[in-house]
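*Asks:* Take a look and give me a structure for this.
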Amino acid sequence: MAKTHEIKVERRNDEGKGASRRLRRAGFVPAIVYGGELAPVSIQIEHKDVWHASQNEWFYSSILDLTLGGDVQKVLLRDMQRHPYKQIVMHLDFQRVNENEALRLRVPLHFLNQEVSPAGKTSGVVIMRELTDVEISCLPKDLPEYIEVDLSALKVGDIVHTSDLKLPKGVEIPDLRFGKEHDHAVVVAKEMREEVEAAPAAEGDAAAAPAAAAPAAAAAKKDDKK
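*Replies:* As a prediction, this is how the structure comes out:
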């Protein structure tokens, strides 16, 4: 299960664009908490705390404890708006978590042992990571911070699909319910050496074609003069 992480917040009463601009100038990020049986609540968080948290993978895929005085609400980050070119977080949306309701969200994939795999130790092989995260469904108590992908047995020509992932207990990938066409490739180990060797041969054939055609063209021209 993913760890919970504490984020200290304050309630805000001012609404509107002008109030949000004032908050940002004062070093805070406007945010909202919604969901569950409670009404949405407008809050503010110190920008330095938000910026520090946003540099960590867990901020996007873990249950967060928003603390307001003695009150703690468990939430997930659902949206984050950034400034288009400045290192500024503009707004955050948090959704309350119900411990009895399944969550759907994307969690990162952590790839292990690629270097020691047969494919990783073979020259001329490219190992492509087609996915870096995957959408899962589970109860909050079962939420993993990430899913490990062990590549120690990966061989040349292998393809690891989402159905091959070893999921923690209580966790599933919803897309797999809809058939094999939703069983996406996660990792592909591809031999590239054959394509590189074929290229010079093709160029040689292309260069030889005009040379082979030249005697035939000369003979045809000679016949025309006759």
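*Asks:* from here on, contacts and neighbour counts on C-alpha atoms
*Replies:* Will do.
*Asks:* how near is V186 to K8?
*Replies:* Distance of V186 to K8, computed by C-alpha to C-alpha, to the nearest Å: 37 Å.
*Asks:* I have a second one here; can you model it like the first so I can compare?
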Amino acid sequence: MSQSYELTAEARERVGKGSARAIRRSGKIPAVIYGDKQPPLSITLPYKEVFLRIHAGGFRTTIATINVNGEKIQVLPKDYQLDPVRGFAMHVDFLRVSQNTVVTVNVPVHFINDEKAPGIKRGGVLNVVRHEVEFVCPANAIPDNITVDLEGLDIGDSVHISAVKLPQGVTPTITDRDFTIATIAAPAGLRSEEAEAGEAAAEQTEGSGE
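*Replies:* Model prediction:
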């Protein structure tokens, strides 16, 4: 799990679009902390710190501590909004977490040992079906990523979730099937050769039948 960090916030009483615009003009960003059977808490955060955290990676899988007027609250970022044109951070939602909090998160997939995959050595292409996998896990034990080992995989082989070693307490939300994470696909040239060979075989078969 990524290292936790702390943000200093201010509680805000006014809410609404007008108030949010004024907050952004002052170099801050509006946010809300909710969950843990407590009323939502509206806050403002320093814009630059939040923007850097969002784009540093692992934002939604890392627990943070928010210091609100001296009260330290452990949270997990659940969602954020970006300006569709300029990419500015507009708003962030945080979920309060405790020792017993269980969350649903999307965890990135990392691939290793591609140089040890015969299929890739032969020109095959790694076809990533899922760049992220959704898991249920304790909020204090969210993995930074899951690792898929490509060693020994040949063209036509697939990697399913059952082949991935998961940390204790981490389970996929999809439980009714052994879903595919990636495959080793044949290169375009090889597919063309196979198609031509198939067509030639079909022609021979048709010719012999006349």
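*Asks:* What would you report as the TM-score here?
*Replies:* Once the chains are laid over each other, their TM-score by TM-score structural alignment, normalised by the length of the second structure reads 0.86; 199 aligned residues with a C-alpha RMSD of 2.1 Å.
*Asks:* related to what we said a few turns ago, which one of V186 and K8 of the first structure has more residues nearby?
*Replies:* Ranked by neighbour count (other C-alpha atoms under 10 Å), V186 of the first structure and K8 place V186 first, with 21 against 15.
*Asks:* Surely the more buried one forms part of a strand?
*Replies:* Yes - assessed by DSSP: H, G, I helix; E, B strand; the rest coil, V186 of the first structure belongs to a strand.
*Asks:* all strands of the second structure, in order?
*Replies:* In the second structure, the segments counted as strands under DSSP state E are 5-11, 28-35, 38-46, 64-68, 71-82, 89-96, 102-112, 125-128, 132-138, 146-149, 158-160, 171-172, 180-185.
*Asks:* Distance to E203 of the second structure added to those, as JSON lines?
*Replies:* As requested, the strands of the second structure are exported to JSON lines (distance: least, C-alpha to C-alpha, whole Å):
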{"stretch": "strand 5-11", "distance to E203 of the second structure": "67"}
{"stretch": "strand 28-35", "distance to E203 of the second structure": "67"}
{"stretch": "strand 38-46", "distance to E203 of the second structure": "70"}
{"stretch": "strand 64-68", "distance to E203 of the second structure": "66"}
{"stretch": "strand 71-82", "distance to E203 of the second structure": "57"}
{"stretch": "strand 89-96", "distance to E203 of the second structure": "61"}
{"stretch": "strand 102-112", "distance to E203 of the second structure": "42"}
{"stretch": "strand 125-128", "distance to E203 of the second structure": "30"}
{"stretch": "strand 132-138", "distance to E203 of the second structure": "44"}
{"stretch": "strand 146-149", "distance to E203 of the second structure": "42"}
{"stretch": "strand 158-160", "distance to E203 of the second structure": "32"}
{"stretch": "strand 171-172", "distance to E203 of the second structure": "48"}
{"stretch": "strand 180-185", "distance to E203 of the second structure": "27"}
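*Asks:* Off-centre distance for the longest helix anywhere in the first structure?
*Replies:* Looking across the first structure with DSSP state H, the single longest helix is helix 193-225. Chain-centre distance of helix 193-225 of the first structure: 48 Å, with C-alpha atoms, centre = their mean, to the nearest Å.
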